[in-house]
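Colleague: Predicted structure and sequence below. I'll ask about it afterward.
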Amino acid sequence: MKYKNPVISGFHPDPSICRVGEDFYLVNSTFEYFPGIAVFHSKDLVNWTQIGHCITRDKQMKLSKGQPNCTGLFAPTIRYADGIFYVICTNVSDDNTYGGNFIVWTENPRGEWSQPIYIDTPGIDPSLFFDEDGKVYYTGSHQGIYLCQLDPKTGELFSEKQYIWEGTGGCCPEGPHIYKKDGWYYLLISEGGTEYCHMITMARSKSITGPYEAYDKNPVLTNRSLDTPIKAVGHADIVEDGAGNWWAVCLGIRPLGYPFRHNLGRETMLLPVIWEEGQWPKFGKDGTLEAEVETDCLECVQIEKKGLYVDEFSSQELDNSWNFIYNPVSELWEVNGDGLVLYGNETSLSEADSIAWIGRRQEHYDCIARTQVTFDRKQDGEEAGITIYMNNRHHYEAALTRIDDQGYIIFRRQIGSLWKIERQIPYEKDQVVFELHCSKESYTFWYGVSKEELKFLGKGETDYLTTEVGGRFTGNYIGLYATGNGAKCKEGAKFKWFEYQV
């Protein structure tokens, strides 16, 4: 069969994977977005369904504000042992209470996860290794790769940290995982930074504490300096599928063009690994990741995610695809079975603070998003609408608003410190349908009284909402929002439905 990468599209970086029987589970970084640490399930490694998050309760974790796209939940690892799923992760935060490395666990990955168990270790990208003798080891990244023994149920450390490898000389050695096979301990890490020189390197030892011998043909996986549609390949994890076949998941990006720039974020990729007894693993096609992979080791059919996704907000809970920025504030939103209501506070889209905003990832270059919003604007400055959002300094939006006691529809763009309302149309009705067309070249907004009667509103270049221009570690979101721009809104903005079409 053939399958195409990515297997999970849109902002889903730093994948980690484990297998339990015939089921595969995968987690991703989520940074400042809440709920945190997305959890996916698959039966065949190619078709994935999100089944929840690890961080779903406000009391579990506080996410740091003020530094978009570079704080929050970094690089989780998922492992399974003795009936329990463990996820270990880092909350990069300026809050000493909630920041640092931690473990959450559950017996049911579709349900609630435990309160965090904090671990007194430095750095980022923690991983767990359960050895055959019952001992459990922690590996982390902090000025090199280090190892220590711990109790995953309490976070207690049983040994001092011991540095076991510095990599092959590339910058930012990180993302360590240990695997044991044929009497060898194999150490896999990422080097080169999560950019265009990203790569996977490996070392091995007969003892878990080392010394580790680097593979003389490192890197084992990289797409650097190659004319391939997928770049920045790295941050991998390996799993055996139960039939003797090995697979790796990793992150990669799909640039829009040249010079390279990307807007969807780092995505989850899958590639086969040949790992013969006593040998080093061989990744993909001669150590590279292909956009389309042909394999005899899978018998499934990749389900192409095309069509129309509709959310009428008819449940009392939001679908797993929706996120908040930072921890949600309960007073700012509700779903009551008849739509989503956002109660705008003082925070504007240009501020890195709690805001009446929910968003879902842009998962395809070419897609259409639309929504119907009803908003009775009582005072100047109130607005509600739809936004294509990289962060608080890089976004475009269409909104209902009020200026000088008159109702308007506006199209606005912010690019760094540059901010402009590019079109302002008198509009006294309280209800409108907004439509957003996404492409590799542009984001185009439309408006009208219904889906069938839309008029052009405004258009902005995709290039200015790319990581290379204004982002860091995340990707673009399609957001629904309300704000009073300095004052609380008098009324809520009701979003009756939302559609995402590919």
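Modeller: Happy to help now that I have it. Numbering: from 1, shown residues only.
Colleague: use CA for all of it now, contacts and neighbours both
Modeller: Will do.
Colleague: Can you tell me how far the closest residue to Ile325 other than its chain neighbours is from Ile8?
Modeller: Counting by Cα to Cα, 6 or more residues apart in numbering, Ile325 lies nearest to Tyr33, which is 4.8 Å off, once chain neighbours are set aside. Using Cα to Cα, to the nearest Å, Tyr33 is found at 18 Å from Ile8.
Colleague: before we move on, the earlier item: let me see the contact set for the residue nearest to Ile325.
Modeller: Gly72, Asn323, Phe324, Ile325, Tyr326, Asn327 (Cα atoms under 8 Å, 6 or more residues apart in numbering).
Colleague: Counting only strands, which of these make the cut?
Modeller: Gly72, Phe324, Ile325 (DSSP state E).
Colleague: Am I right that Ile325 is in contact with Ser354?
Modeller: Yes: counting by Cα atoms under 8 Å, Ile325 touches Ser354, with 6.8 Å between them.
Colleague: what about stretch 214-225, start to end distance?
Modeller: End to end - Cα to Cα - stretch 214-225 spans 22 Å.
Colleague: The structure to be compared is supplied as follows:
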Amino acid sequence: MILYTSKTEAAAKKAFQAALAGDFDAVKKLIDHSFNTEDCDPEGNSLLHYAVRGANPQIVRYLVDACGMSPIWANTHMVTPYDEAEKLPGEDAAACEIREYFRSVCGFGPEECYRNPVCRGMHADPSIVRVGEDYYMVNSSFVYFPCIPISHSRDLVHWEVIGHAVTDREWAKEHLGGLEGGRGFWAPDISYYNGRFYICATLRNNDDAPYIQTQMVTSAERPEGPYDTPVIHNVLGIDPSIFTDDDGKRYMLLNRGARIMEISPDGKEILSEPSLIWYGHSGHAPEGPHLLKKDGYYYCFLAEGGTGKGHMITVARSKNLMGPYEDCPYNPIMTQRDEIASIQCCGHGKPVQTPDGRWFIVYLCSRFLEGQWGMLGRETCLDEITWTPDGWPMINKGKGPSYMAALPFKPEDTKTAGRTAGEKGWMSPRTIDPERISLNKDGWICIRGDGLDLCSRDCRSLLVRCQPDFDFTVSFQMEWLKDSDGEFRSDAGMVLYYDENTYVKFGVTKDQVFAAEYVDDKYVRQESLPEKFSGQCLFTVKTSGLKREFYYNNKLLWTWDRVTSICSEGLVKGKRFTGAMYGVYVNGSNLLRWRQHGEI
């Protein structure tokens, strides 16, 4: 789809109006003579969106059957024509006909489908493994602690964090303590071998480190851990994965392209020098290699094209592990070719087979506000893999990422908890000091300030979670646990956080309530009102895209229309690979506690 231009605007608006009015003859005439069916309005609505709103089944069928328009193509708000049909009056005959038609075309009803991304907010670089009927996934955690979340699912759609690969605070402090935001653990991989789960990842250090890229390996008997003390291999490269061949030999793959080296069975030793087996389809930033053996072939999957728009998944195969590898004639097997689509930057995927022999793949994506602001960071999508008669994998039949797709399993066949809940969703940059931060079973978070502001890499007095979507509301009740001298010497409250270079504080001092936006070494926007802090209060932030509304004790104080700094593109500095967070903080020396009051 493309946004209509000044040359096509008149025909597009006429077609949209005709579809909304249910005028089939006018719609058909405009399509025959002047309207391009790929044109959409500034919010990404296609002609089919308008036709469904107009509730004329004849137009809807014509656009799908004759013009090839999709009922599950989403606008910029992730709303599909299928969604529009569900909004129509329930008993209306035309509405019922459209809904039944969409069920027939798509092969599923609204209660029988899932929506991408399946893991929203910061869930970059997914890797997956199945053991029995259980699926386990890991994602990048960058400088956040605990490190490398491990999620569990039984249906591939609903995921719950069950543990982390690195939970030793002192180890994390040693290896993450001075790292710049956006570095840390990149692109982990999870695999299963001889009764143990193995996780490897790149530890991306600062540019002045002796080794700017090292590879970490750890293992555990249980997927949730506890995991062994990690082993660090001083081998340059990123995006490691582990492959076990039929003869039991184990290998680690790294970029650029797919470089392979033999490792010991426990992953603690490197047994050979890296050898390049495939440099990719395009030759542009080939990374994220994964190997799969099927039907006598080794299939090598790569991420290519860079991490922005144009990211892709490619594949090659060989009868021999070390090659040569044959480039897939259908490459790229996953990319987003539609420049204005809601889901972009699709790549870095790993396949998994279900117990009944079907194949799926998890891969990363990004969603943008206004086509340019990636607030949520990179997220995780799921799509089915089918195999061509000549033995090549195709993701979502080559159509790019799906917005809606049939559930892999019937809902009654699986039971998996929903989104991350409880204390496992909370994290802090670099490490957590147990003398300063505690999470109580009754839902209270306690933090004692360390006297450092959030711009310091040494600050250990904030706790954050991933922002779950573009539109949400969250509140925190805050209470001061008064010190012996009874003096409030801090600023404390909520934080909207990207990294130490960009964040927004919404807090109180002893005599004011304030909001302050920090960008690149200075506070660039500040608001304040006189308010004597009584010892307890309620903070609420309502997020609507780039707009943030700040409520104090249920009273709206300020509205900021464009908070772009908490987006990956909000500052050209360092590694902007994470995503927007929200949480609580203390800058000072007082002890406070918070309880979250909802997330919408």
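Modeller: That came in fine, so what should we check first? Computed from a prediction, not measured in an experiment: that's the story for all the values here.
Colleague: Please work out the TM-score for the two chains.
Modeller: Superposed pair, TM-score by TM-score structural alignment, normalised by the length of structure 1: 0.89. Supporting alignment: 477 aligned residues with a Cα RMSD of 2.6 Å.
Colleague: Now for the contacts of Tyr33 of structure 1: which two are most distant?
Modeller: Based on Cα to Cα, the longest span within the contacts of Tyr33 of structure 1 runs between Gly72 and Asn323 and measures 13.5 Å.
Colleague: With neighbour numbers in mind, choose between these two.
Modeller: Just comparing Gly72 of structure 1 and Asn323: by other Cα atoms under 10 Å the higher neighbour count belongs to Gly72, 27 against 23.
Colleague: how about that one, what's its partner in structure 2?
Modeller: Counting by TM-score structural alignment, Gly72 of structure 1 corresponds to Gly184 in structure 2.
Colleague: Can you verify my assumption that its match contacts Val143?
Modeller: Yes: using Cα under 8 Å, Gly184 of structure 2 makes contact with Val143 at a distance of 4.6 Å.
Colleague: Need the overlap of contacts for the two.
Modeller: With Cα under 8 Å, 6+ apart as the test, Gly184 of structure 2 and Val143 both reach Leu176.
Colleague: for the stretch 101-250 of structure 2, what spans make up the strands?
Modeller: With DSSP state E, counting those that start in this stretch as the criterion, the stretch 101-250 of structure 2 has strands at 113-115, 127-131, 134-138, 144-145, 147-153, 160-166, 184-193, 196-204, 213-220, 231-233, 241-244, 250-254.
Colleague: Nearest to Leu364 of structure 2, out of these?
Modeller: Going by Cα to Cα, the one of the strands of the stretch 101-250 of structure 2 nearest Leu364 of structure 2 is strand 127-131, 9.8 Å.
Colleague: equivalent range in structure 1 for that closest one?
Modeller: Counting by TM-score structural alignment, strand 127-131 of structure 2 corresponds to 16-20 in structure 1.
Colleague: post-alignment, that stretch versus structure 2, mean distance?
Modeller: After superposition onto structure 2, stretch 16-20 of structure 1 sits on average 0.5 Å from its aligned residues (mean Cα distance after the TM-score superposition for structure 1).
Colleague: Can you mark which positions in that stretch are buried?
Modeller: By 16 or more other Cα atoms under 10 Å, the buried positions in stretch 16-20 of structure 1 come out as Ser16, Ile17, Cys18, Arg19.
Colleague: same check, this time on stretch 287-295 of structure 1
Modeller: For stretch 287-295 of structure 1, using 16+ other Cα under 10 Å, the buried residues are Gly287, Thr288, Leu289, Glu290, Ala291, Val293.
Colleague: Which stretches in the stretch 401-502 of structure 1 count as helices?
Modeller: 467-470 (DSSP state H, counting those that start in this stretch).
Colleague: The stretch 51-200 of structure 1 now?
Modeller: With helices called from DSSP H, counting those that start in this stretch, the stretch 51-200 of structure 1 shows none.
Colleague: one step back: give me the distance between the aligned partner of the residue nearest to Ile325 of structure 1 in structure 2 and Pro126 of structure 2.
Modeller: Using TM-score structural alignment, the equivalent of Tyr33 of structure 1 in structure 2 is Tyr144. For Tyr144 of structure 2, the distance to Pro126 of structure 2 equals 16 Å [Cα to Cα].
Colleague: Now for Ala236 of structure 1: which residues touch it?
Modeller: For Ala236 of structure 1, the contacting residues are Asp14, Pro15, Ser16, Gly175, Leu188, Ile189, Ser190, Ile200, Ala248, Val249, Cys250, Leu251, by Cα under 8 Å, 6+ apart.
Colleague: Report how many residues lie close to Lys455 of structure 1.
Modeller: Counted with other Cα under 10 Å, Lys455 of structure 1 comes out at 14.
Colleague: I'd like to know how far the residue nearest to the spatial centre of structure 2 sits from Asn139 of structure 2.
Modeller: The structure's structure 2 has its C-alpha centroid closest to Glu379; by Cα atoms, centre = their mean the separation is 1.4 Å. Distance of Glu379 of structure 2 to Asn139 of structure 2, given as Cα to Cα: 9 Å.
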